[in-house]
Structure formats: structure tokens, C-alpha cells
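J.: need a 3D model of the sequence below.
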Amino acid sequence: MATHIAFLRAINLGANRKFPKDAIVAAVEKAGFTDVATHINTGNVRFDTTLRSRAKIEAALEEAFEADRGFEVPTIVFTQRELVAIAEEAESFGHSGRHYVSLLKETPTAAAIKALQAAASDGEVAKVGGRAVHLLLGENYHEAKLTNATVEKHLGVATNRNLNVIRTLADKWG
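T.: Got it, this is the predicted structure:
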């Protein structure tokens, strides 16, 4: 058995994409995963599985979520070790401003990373490591060009969490 952490994209937005924590747990368990737990109601779920392929885990969860909710829920899975590494990498940046992490479904190409970094405005930096994009924003973060939408435009399916959530999950589940 291995423990994984899944990050669900675009749930609990508006009236039609509701997915309460208890329903997430039930859907994950129904899909055959065990020792399921969630953290806050933004689509963070930990579980154990005998599956080894990340793609198979994501596909099984996405199928279960769509069957339960009636809408697609893109799901991005990391191992405990990968999550801890993302949190630790953040410390190396020494950034004191707003720090968000976009978690990617697939590893981006060098050309895609270059295009993302070119999209930044002054005071914004995108640091890409594997399937994590650290968005380091300045005081004008509310006007930032580096957003999860920008990440998705250049790098593909992603979901975003603030660094505090990433650290908390790494400490709690890593």
C-alpha cells in the first residue's frame, strides 16, 4: 500500500460544482481506495492504494468523481515524498510575498516553461520544478498576470493552492 495525495480542480465553485468533503471521501472509498481523509473543503484528499501508476490512480478517481457528481473533476495526484519536496523547494526561494503553487497534471516541456515565464509582469516570477509551479507574486498580487489560468494556458491542466496549504498538507500527510 502506498499513500497518495490528490488535488481536485474546480470544485465548490458556483452553484453547480458542489462536492462536499463527505461526498469526496465516499466516492474515493467507492473507487476502492482506503484510509481516506480530506483537508478543508477545497479538494485535498489523502488515501492509500495498491495501484502504482499515477495515471491509473487519476483516471480511477476522475471516473468515480464524475459518476458521483455528474461533472468532470480533473484530479492531480502526488506521492507523499513529492508533496514534501514541493514544500521544501518553496523554502529555497526566500520569497516573502504572496506564494501560490500550481500543481500540474503533466510535466511541462522546456519551451512551455519559457513561454510561461515570459508571460510574467514586473514583480512576478514563476519557478517550475517538475509538476509544481511556484508563483511568486509582489505587492500587486491582485493584478498578477501569473495566475493558474496563465499556467494552464501554457502548461496544461493545473490546480492552485496557496503555499500555506501545501506546507500544512506536507506536514500533516507527508
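J.: C-alpha only now, for contacts and for neighbours.
T.: OK.
J.: using the three-state scheme, assign the residue positioned nearest the centre of the chain.
T.: In the chain, the centroid-proximal residue (CA atoms, centre = their mean) is residue 103; its distance is 3.8 Å. Assigned with DSSP: H, G, I helix; E, B strand; the rest coil, residue 103 falls in the strand class.
J.: this one as well, want them side by side:
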Amino acid sequence: MTAYVVLLRAVNVGGTGKLPMAQLRAMCEDAGFQQVRTYIASGNVVMRSTASERQVKAALESRLADYAGKPVGVVVRAAAEMAQVLAADPFPDAARNRVVAIFLDRAPPADTLSMVRHRKDEEIVLGAREIYVHYGDGMADSKLVIAAAKAGTARNMNTVAKLVEMAAQI
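T.: Got it, this is the predicted structure:
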């Protein structure tokens, strides 16, 4: 049985995509996932399953679409891969709340960095299936646009570390 971290896109952020975490846990349990735990109200789940990453994604996307009446983005990582994302953080000395990993379903396109717009002091590094961004002055005033990140979902390193810890405990 594999421990997974599941990240939902645009859930309970900015007043859109309201989904109570109790409802999300129930959806996961209904799909047959075990030891389901959520973390903060922005669509973070750790759980165990015998299903593949692709099967976990498909099962949740289907249930979420039924619930929301529209597609909801789902990104799935095995707990071991999520731990690698944390370990590979290219900005280990930066404030954890100013570094995000943008999680994608596949490797970022080769032209990702050349397509970035409105970059100020942000530092960007491509990962395996992630884009790491260090917002030197914080995200509040950033106008950074990363086209490849549109289909992804971002979590700061504090959240990534907590999800890695939670996944290790189930």
C-alpha cells in the first residue's frame, strides 16, 4: 500500500471552489482510500491506497467534478516523491513561506523559463514535475506569470514539509 499526498487546485482560496475538508475526507474514503487525513482548508490530503497514482487522480477528479459541477484539478504524489521535492528545494536558506513548489502532472516544458513574464526579483528553478519559485519580496506584490504553472497548484515549503511529515506517519 502506498502513501500519497493529494493536492487540489483552487479549492477554498479567494472565495472560490468551497469544499469542506470533512466532505473531501468522505470522498476519499468512499473511493476506498485509507488513513485519510486533510491539512488546512486548501485541499491537501494524505492517505494510503493500493491504487496507482493515475487511478487515485481519476477517482478523485470524478468525485470532485460530481460535487462541484465542474472539473477540479488534482495533483498526486507518492509520499516518497513529495519528500524528494522537499529535499530538492533549491532555496533552502530562504524563508519557507516565500518559497513555493508549483506541482504539475508532468515535467515543465523546456521553454518554461523563457516564457516567464513580469519577473521582478523572483528566482525560478525547474524540478522533475515542479517549478520552484522564491519570492524575495514576498508574493503579495508579485506580478510574476509562469504560463506552464497555469495547470498546476502551488504550496509553500512550510506546507510541503508538513505534508511530508504527515504522510510519513500514516
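J.: just give the TM-score of the two.
T.: Scored against TM-score structural alignment, normalised by the length of structure 2, the superposed chains reach a TM-score of 0.86; 166 aligned residues with a CA RMSD of 2.0 Å.
J.: how about the residue nearest to the centre of structure 1, what's its partner in structure 2?
T.: Under the alignment (TM-score structural alignment), residue 103 of structure 1 pairs with residue 103 of structure 2.
J.: so its match touches residue 75, yeah?
T.: Yes: counting by CA atoms under 8 Å, residue 103 of structure 2 does reach residue 75; the two are 6.9 Å apart.
J.: and for those two, which residues touch both?
T.: Counting by CA atoms under 8 Å, 6 or more residues apart in numbering, the common neighbours of residue 103 of structure 2 and residue 75 are 152, 153.
J.: helices of structure 2, residue ranges please.
T.: Remark: helices assigned in structure 2 by DSSP state H are 21-30, 53-68, 79-87, 157-169.
J.: could you dump the ones you listed to JSON lines with distance to residue 12 of structure 2 and mean neighbour count?
T.: Listed next are the helices of structure 2 as JSON lines, based on distance: least, CA to CA, whole Å; neighbours: other CA atoms under 10 Å:
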{"stretch": "helix 21-30", "distance to residue 12 of structure 2": "10", "mean neighbour count": "16"}
{"stretch": "helix 53-68", "distance to residue 12 of structure 2": "12", "mean neighbour count": "16"}
{"stretch": "helix 79-87", "distance to residue 12 of structure 2": "22", "mean neighbour count": "17"}
{"stretch": "helix 157-169", "distance to residue 12 of structure 2": "15", "mean neighbour count": "18"}
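J.: how close does the residue of structure 2 positioned farthest from its centre sit to residue 138 of structure 2?
T.: Going by CA atoms, centre = their mean, the residue of structure 2 most distant from its centre is residue 120, 24.0 Å out. Residue 120 of structure 2 sits 11 Å away from residue 138 of structure 2, taking CA to CA, to the nearest Å as the criterion.
J.: go on, residue 153 of structure 2?
T.: 18 Å.
J.: neighbour count for those two, which is higher?
T.: residue 153 (20 against 14; other CA atoms under 10 Å).
J.: just give me the match in structure 1 for that one.
T.: Correspondence of residue 153 of structure 2 to structure 1, assessed by TM-score structural alignment: residue 159.
J.: re the thing from before, so who does the residue nearest to the centre of structure 1 touch?
T.: Residue 103 of structure 1 touches 76, 131, 132, 133, 158, 159, 160, 161, counting by CA under 8 Å, 6+ apart.
J.: so the fifth one makes contact with residue 102?
T.: Yes: with contact defined as CA under 8 Å, residue 158 of structure 1 counts as touching residue 102 (5.9 Å).
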